[in-house]
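Novice: Show me the folded form of this:
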Amino acid sequence: MTPLALYVHWPFCLAKCPYCDFNSHVREVVPERRFAACLGRELAHEAARLNRDGTRRLGSIFFGGGTPSLMEPASVAALIEQACALFTPAEDLEITLEANPTSVEAGRLRGFRDAGVNRLSLGVQALDDAALQRLGRGHSAREAIAALELARTLFGRISFDLIYARPDQSLTAWDQELGTALDLVSDHLSLYQLTIEPGTRYEALHRQGLITLPNDDDAAALYEATASIAARHGLAAYEVSNYARPGAESRHNLAYWRYQDYAGIGPGAHGRLTLDGALHATRRHRAPEPWADLVERHGTGETSTAPLSARDRAREMLLMGLRLSEGIDAEAFAARTGTALAAALDSDVLQAAGDEGYLVWHGDCLAATPAGRLRLDALLGALVL
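Specialist: This is a model prediction of the structure:
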């Protein structure tokens, strides 16, 4: 069995960004002791059902949010220690923590490093002050650069996020901005196209005509330029939105995209877990306080766990795996889903996508080409049965 990936969700932020539809919440006072204790109880619950024989290996831990860098390093250290006691940690256990430049300072980052975090993911989002202000970020470009410079002195592995296809963003400005960031840290980066998500403040502004995003052609040009700029710095696109030097890929996120087992604890966290020989989908209560109430009463805030049908497994593995440049291995697909890869695809669409150069077979692996990944959402909608 492949090693388990563990996701720990800390849902609290200092402010809600106007484009964000993640499960994040702003509180004047966060009862950290209570929520850290509840995470520990939920972790113990997961270990009891996933590691009954004591042999389950742990491949990665990812502290996401929200803003987990608002946690005290001692809380992070306690959860890492508990996870490594409940499971057998891999020798190269990857432990990632997301941080915002506004929550970064030397003592705090050293505390996370000493707690066992060995990979930092910084939510930079932009290196342009006007863009940062429009995105509702609480830091300046100068603060973001200082955070990157500090992080690289403390952590062997660093990733950062940037958002592109922003209002009024030009190709020239993006080339300069991304190049500046990569000159500072060129290990791993995640680049996300700005989209209008339902229920966000940006949706209201967009509906009122107060913000306008680049058209599809301009957004595609920005996406294609991104790969070129990253390649100049030695980073390859190993997933639609992620670039890395060889060996620096996020092992935790690869577990998602390769459709391996992962456990999620914390408000709103979900998982895909093999239980009694069947793959199950799990989900926690989304709201922080009700989640904590459930954990204190029952040991977990889980609200649903259900086995996935062969069709659901096939659809999910296709939707995740074709995001990867390596694609999907037919043998692994059949083993995980119980369905032959060809049987899960529309044969006419598959043929047409191959003729257009959007999909390609590498031996027994089906992969989207760079042109295919650019059109992946539309392609998957037609291709997957």
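
Novice: For the rest of this, base every contact and every neighbour count on C-alpha atoms.
Specialist: Fine.

Novice: Can you show me the helices along the stretch 1-150 of the chain?
Specialist: Secondary structure of the stretch 1-150 of the chain (DSSP state H, counting those that start in this stretch): helices at 32-50, 73-86, 106-115, 129-134, 141-154.

Novice: Kindly report the same for the stretch 151-300 of the chain.
Specialist: 171-184, 201-207, 216-232, 251-257, 288-298.

Novice: Same list, those, but as a markdown table with mean neighbour count and distance to residue 105 please.
Specialist: Listed next are the helices of the stretch 151-300 of the chain as a markdown table, based on neighbours: other Cα atoms under 10 Å; distance: least, Cα to Cα, whole Å:
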| stretch | mean neighbour count | distance to residue 105 |
| --- | --- | --- |
| helix 171-184 | 15 | 18 |
| helix 201-207 | 16 | 30 |
| helix 216-232 | 16 | 28 |
| helix 251-257 | 19 | 25 |
| helix 288-298 | 17 | 27 |
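
Novice: Just send the ones you listed back as TSV, with distance to residue 140 too.
Specialist: Output for these, formatted as TSV (distance: least, Cα to Cα, whole Å):
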stretch	distance to residue 140
helix 171-184	14
helix 201-207	20
helix 216-232	22
helix 251-257	28
helix 288-298	29
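
Novice: so which of the ones you listed comes closest to residue 36?
Specialist: helix 288-298 (9.8 Å; Cα to Cα).

Novice: Touching, residue 244 and residue 237? I think so.
Specialist: Yes: counting by Cα atoms under 8 Å, residue 237 is a contact partner of residue 244 at 6.7 Å.

Novice: The structure of the following sequence is requested for comparison with the preceding one:
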Amino acid sequence: MTDTSAPLALYVHWPFCVSKCPYCDFNSHVRESVDQALWRSAMLVDLQHEAAVLPGRRLGSIFFGGGTPSLMPPETVAAVIEAAERHWGFEPGIEITLEANPSSVEAARFADIASAGVNRVSLGLQALDDKDLRFLGRAHGVDEGLAALETAQRAFARVSFDLIYARPGQTLAGWEAELSRALAYGTEHLSLYQLTIEPGTRFATLFEKGELAAYDPDEAADLFDATRAITAAAGLPAYEISNHARPGAESRHNLTYWRYGDYAGVGPGAHGRRGGVATLRRKKPENWLSAIERNGHGIEREDPLDPQDRGVEALLMGLRLAEGVDLSRIPDAPLDAKALAGMEAQGLIRREGTLLIVTDAGMPVLEAILRELVVT
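Specialist: Now for the predicted structure:
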């Protein structure tokens, strides 16, 4: 299943945020101060370790995620990019993405981040409504966020931004108007996520106390359908369940995940998949730093994946894509034949040669399909 001739992807996790958003279950941490020189050195050590165990590959993409990687000093971003090119070499036209908060402070760094080598930015706008931004715990307002978007469009060749919908009290008409406004800013890519209540978050605590209600599933399905129709009409069809892009502007880095390619992960809590081995870095920043000093890398676990595990992961990732998953790459794909036949009969899944594709009718119930279809 692993194609060692294919470009490698690199994920770099910066774990720090100014504050923790109430919906966020990512590995993010708030610290009063960060020793930037120490962190830059540690990142380069972790990177060097991955390069040593993945020789002879070239990078097709780098993704700085978090946390809030736009809080990284541009010189740290530049040092990581330079080291990655030195260790692996770059494919022509490499995609280098950095996630950013749309605050004026961080937007002021965009030109320097672009000079460091980043050519694509993903902005966490999350909403175009000030009241909802406060509900989501965001530090920026709409005007500040849109000003940051304008700055990003001047600084970077490629720009994406995120919005969260199915927010409490949000109507179908309200979301349609907000999404149409978002599309008018002309970015090539949008990530559009339904608000979910994740375990361990502040929203989960409020939900358990009865202080936050989940969005009605039928109304959420209407918002999902409207999202796909509006983005398709605007020339940014869904290429993955939550991601929409102009043809050719898809996130090449994320496609590596969804197509189950190899990727290296460095930084606290970063996951990786290399040569059939799942890697996981230590999550707590201080523990990761200690591991770097002690071991020369931040790895907590390296787990070989057997063919069954790899087949399950490839299906769970690939069926999110509009293009589907190529079963010729998954020997003995762990599929429930009876469930598959039933879903085909219902028009939820279709086959095209060796491709297995979740249809437009199936995408709104993808999670249920995966639970029934994939034998874990």
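
Novice: what's the TM-score here?
Specialist: TM-score for the superposed chains, counting by TM-score structural alignment, normalised by the length of the second structure: 0.97, backed by 371 aligned residues with a Cα RMSD of 1.0 Å.

Novice: just to revisit the earlier point, closest one to residue 351 of the first structure among the helices of the stretch 1-150 of the first structure?
Specialist: Comparing these by Cα to Cα, helix 32-50 comes nearest, at 41.0 Å.

Novice: what's the matching range in the second structure for the closest one?
Specialist: Using TM-score structural alignment, helix 32-50 of the first structure lines up with residues 36-54 of the second structure.

Novice: Now do that stretch: everything it contacts.
Specialist: 73, 76, 79-80, 83-84, 87-88, 264, 266-267, 274, 289, 292, 296-298 (Cα atoms under 8 Å, 6 or more residues apart in numbering).

Novice: Over to stretch 364-380 of the first structure?
Specialist: 220, 223, 240, 319, 322-331, 353, 357-361.

Novice: Which part of the second structure matches that stretch?
Specialist: Going by TM-score structural alignment: stretch 364-380 of the first structure matches residues 354-370.

Novice: What distance separates the opening and closing residues of that stretch?
Specialist: 18 Å (Cα to Cα, to the nearest Å).

Novice: What of stretch 175-195 of the second structure?
Specialist: Terminal-residue distance, stretch 175-195 of the second structure (Cα to Cα): 13 Å.

Novice: How about stretch 122-139 of the second structure?
Specialist: 17 Å.

Novice: next one: stretch 359-368 of the second structure
Specialist: Stretch 359-368 of the second structure has its terminal residues 14 Å apart, counting by Cα to Cα.

Novice: buried sites along that stretch?
Specialist: 359-360, 362-364, 366 (16 or more other Cα atoms under 10 Å).

Novice: which one among those gets closest to residue 309 of the second structure?
Specialist: Using Cα to Cα, those come closest to residue 309 of the second structure at residue 366, 19.7 Å.

Novice: I'd guess the closest one is in a helix, am I close?
Specialist: Yes: secondary structure of residue 366 of the second structure (DSSP: H, G, I helix; E, B strand; the rest coil): part of a helix.

Novice: I'd like the distance between it and residue 138 of the second structure.
Specialist: 29 Å.

Novice: quick one on the thing from earlier: give me the buried entries from the contacts of stretch 364-380 of the first structure.
Specialist: 220, 223, 240, 319, 322-330, 353, 358-360.

Novice: Now, those residues that are in helices?
Specialist: If you go by DSSP state H, these have 220, 223, 319, 330, 353 in helices.

Novice: Can you tell me which of those is nearest residue 174 of the first structure?
Specialist: Relative to residue 174 of the first structure, and with distances defined as Cα to Cα, the nearest of those is residue 223, at 10.2 Å.
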